[in-house]
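> need coordinates for the below:
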Amino acid sequence: MQAAPLVIDVTGINKRFGDKHVVKDLSLQVREGEIFGFLGPNGSGKTTSIRMLCGLLTPDSGRGTCLGLDVLSESAAIKRQVGYMTQKFSLWDDLTIGENLDFVARMFGMQGRREVVDRALEELSLSGRRDQLAGTLSGGWKQRLALASCLLHHPRLLLLDEPTAGVDPKARRDFWEEIHRLSAAGITVLVSTHYMDEAERCHRLAYIAYGSLMASGTAAEVVASQQLHTWEISGDNLQGLGQALGQLPGVDLVASFGATLHVSGRDEAQLKASLETFLQGKKLAMSVVSASLEDAFIYLMQGTRDPLHG
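As a prediction, this is how the structure comes out:
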């Protein structure tokens, strides 16, 4: 089966703001129809990277294409073919849903605006709220309106910057069903998120920390690349054990998972021996579990630091 063509193909992309090197030699390839997840701590360069890809910022150096257009010299043409949904709701609170969409359609110079808006309202299940002021909408409905505005001009690529922050679980689930529907229709989606369940819904992932790409691939490949062995510790009175476990030889990571602790390390034999010795005489149980994407994510975060805070 022939691989889908590349929609994003950039190499060695850099961006500085003053003396701060925000994006460092970013290389990224995203294929047509793919849902590609962008993970990383706050301030890691995800938003700046997205803005360079959609033509809102020009890279200082590097090379590559987005939608077949040069990211350095053809940013204006890229913007016309991309839908960009920002972290913060950026439409007008004092306009209705219908008025907001009509205004966006007018900015794009679209013909037959009434039909275009009607179709967008129908596709995103907003028709019944057409005359509701945007400022009165809940987070989930604002998110749906923002997505509708991004889709008005039929973009080939959607760039979504933490689109589900602050919305309830049902709205998040509904939103992701819509994203998968768009992907199945051939639209490519690059989405940044902090939610592990959302990251696992992506076809492939990249983890970026303070400007540098640390890992990429499918969720399974990202987990496997960290070479973590994980044991789950269960029982009563686990509170306060995390710090002691973290000091043991072979332990690289301790994380709470509900009523259990996940203890991970790269040296399997040393990790197992340390845990068995530590648990002797304690009413606790240990069992092998598969390292999760969250384990890998926390491990990656642990290995990086914000250069502004040492």
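> from here on, just use CA atoms for contacts and neighbour counts.
OK.
> for the stretch 201-310 of the chain, which segments count as helices?
219-225, 241-246, 268-279, 293-302 (DSSP state H, counting those that start in this stretch).
> would TSV of those with mean neighbour count and distance to residue 104 be doable?
Converted to TSV, the helices of the stretch 201-310 of the chain look like this (neighbours: other Cα atoms under 10 Å; distance: least, Cα to Cα, whole Å):
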stretch	mean neighbour count	distance to residue 104
helix 219-225	17	36
helix 241-246	14	52
helix 268-279	15	56
helix 293-302	18	37
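> now those in CSV, with distance to residue 168?
Shown next, in CSV, are the helices of the stretch 201-310 of the chain (distance: least, Cα to Cα, whole Å):
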stretch, distance to residue 168
helix 219-225, 24
helix 241-246, 31
helix 268-279, 39
helix 293-302, 21
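> and for comparison, fold this next one:
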Amino acid sequence: MTNPVIVKGLTVSFDKKRVLDNLSLELKPGEIVGLIGPSGAGKSTFINSLLGMTKSEAGKITIFDKLIPNRGVMGKIGFMAQSDALFGELTGQQNLEFFGALQGFSKKALLDKLVKAAQTVNLTDQLGKSLASYSGGMKRRLSLAIALQTDAPLILLDEPTVGIDPELRQKIWKELRELVAAGKTILMTTHVMDEAEKCDRVLLLREGNFVAEGSPDEIKAHYEAKSIEEAFIKAGRELEFKKKEK
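Have a look, this model is predicted:
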């Protein structure tokens, strides 16, 4: 069986500026991969490319053996965007029901998944309220619940824990670990370096290139760093040094 996600030579440019430069990557079942990098490095562009939302200049992406873009694959992907795509006139539960129905769940199956996802993000008591009463953090939690309830084998999360308190983050990570233990694949972008430490594999993306890839321990050993944050800083300095040498 091939890996669920295979990226080969992905290149994306906007207004003649290279945003992703010949990237290749394979994601395996049962792992959490953290994609980290400074703002503007191309993290969201990479996620959007996997979804077929961004047109590539070169390279190819296959997800579950289907060449992307492919609408049929979308039902196998749980997605949380960096910007919340929610219906403001609906309640939290109605948003969950709407997006869950797109996955083709029966009403009973959807209710079970909805309840569990809402509990994971501590939104159970607010489900009946209109989104107009939700804070920004609550909307992020609802977006995460929508991605988690899909039961999809591939979950893409773009900055999932922004605006979420540390205690709730621990609960969410427990759920993510249960998902990968069941064989699901999770790719998440994050600015939170201690979260990168919790991933099975970390990708450092800078200026459209993967400058390092490996387990947190492997990356720290490579840069002789005590933390992923220190390795991240050293990787940036190394890249700047190489640019000056050219």
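> now which residue in the second structure aligns to residue 192 of the first structure?
If you follow residue 192 of the first structure across to the second structure using TM-score structural alignment, you land on residue 189.
> hmm, its match is touching residue 38, no?
No. Here residue 189 of the second structure lies out of contact with residue 38, judged by Cα atoms under 8 Å, at a distance of 10.7 Å.
> the more surrounded of the two?
Shown here are residue 189 of the second structure and residue 38; by other Cα atoms under 10 Å, residue 189 has more neighbours (25 against 15).
> show me what contacts the more buried one?
Residue 189 of the second structure sits next to 34, 35, 36, 43, 44, 157, 158, 159, 160 when contact means Cα atoms under 8 Å, 6 or more residues apart in numbering.
> residue in the first structure matching the second one?
Just to be clear, that refers to residue 35 of the second structure. Using TM-score structural alignment, residue 35 of the second structure pairs with residue 38 in the first structure.
> what of the fifth one?
Matched by TM-score structural alignment, residue 44 of the second structure corresponds to residue 47 in the first structure.
> how far away is the counterpart of residue 212 of the first structure in the second structure from residue 11 of the second structure?
Correspondence of residue 212 of the first structure to the second structure, assessed by TM-score structural alignment: residue 209. From residue 209 of the second structure across to residue 11 of the second structure, the span is 10 Å (Cα to Cα, to the nearest Å).
> what does stretch 109-122 of the second structure contact?
For stretch 109-122 of the second structure, the surrounding residues in contact (Cα under 8 Å, 6+ apart) are 93, 96-97, 100-101, 124, 127, 141-142, 144-146, 148-151, 168, 171-172, 175.
> picking up where we left off before, what's the local residue count around the match of residue 212 of the first structure?
The burial count for residue 209 of the second structure: 19, using other Cα under 10 Å.
> quick one, what contacts it?
Shown in contact with residue 209 of the second structure (Cα under 8 Å, 6+ apart): 20, 21, 22, 23.
> spit out the contact partners of the closest residue to residue 193 of the first structure other than its chain neighbours.
Leaving aside its sequence neighbours, residue 193 of the first structure sits nearest to residue 162 (Cα to Cα, 6 or more residues apart in numbering; 4.9 Å). By Cα under 8 Å, 6+ apart, the residues touching residue 162 of the first structure are 86, 87, 191, 192, 193, 194.
> make it 7 Å
By Cα atoms under 7 Å, 6 or more residues apart in numbering, the residues touching residue 162 of the first structure are 87, 191, 192, 193.
> how about residue 78 of the second structure?
Residues in contact with residue 78 of the second structure (Cα under 7 Å, 6+ apart) are 147, 148, 150, 152, 154, 155, 156.
> so which of the contacts of residue 189 of the second structure sit within strands?
34, 35, 36, 157, 158 (DSSP state E).
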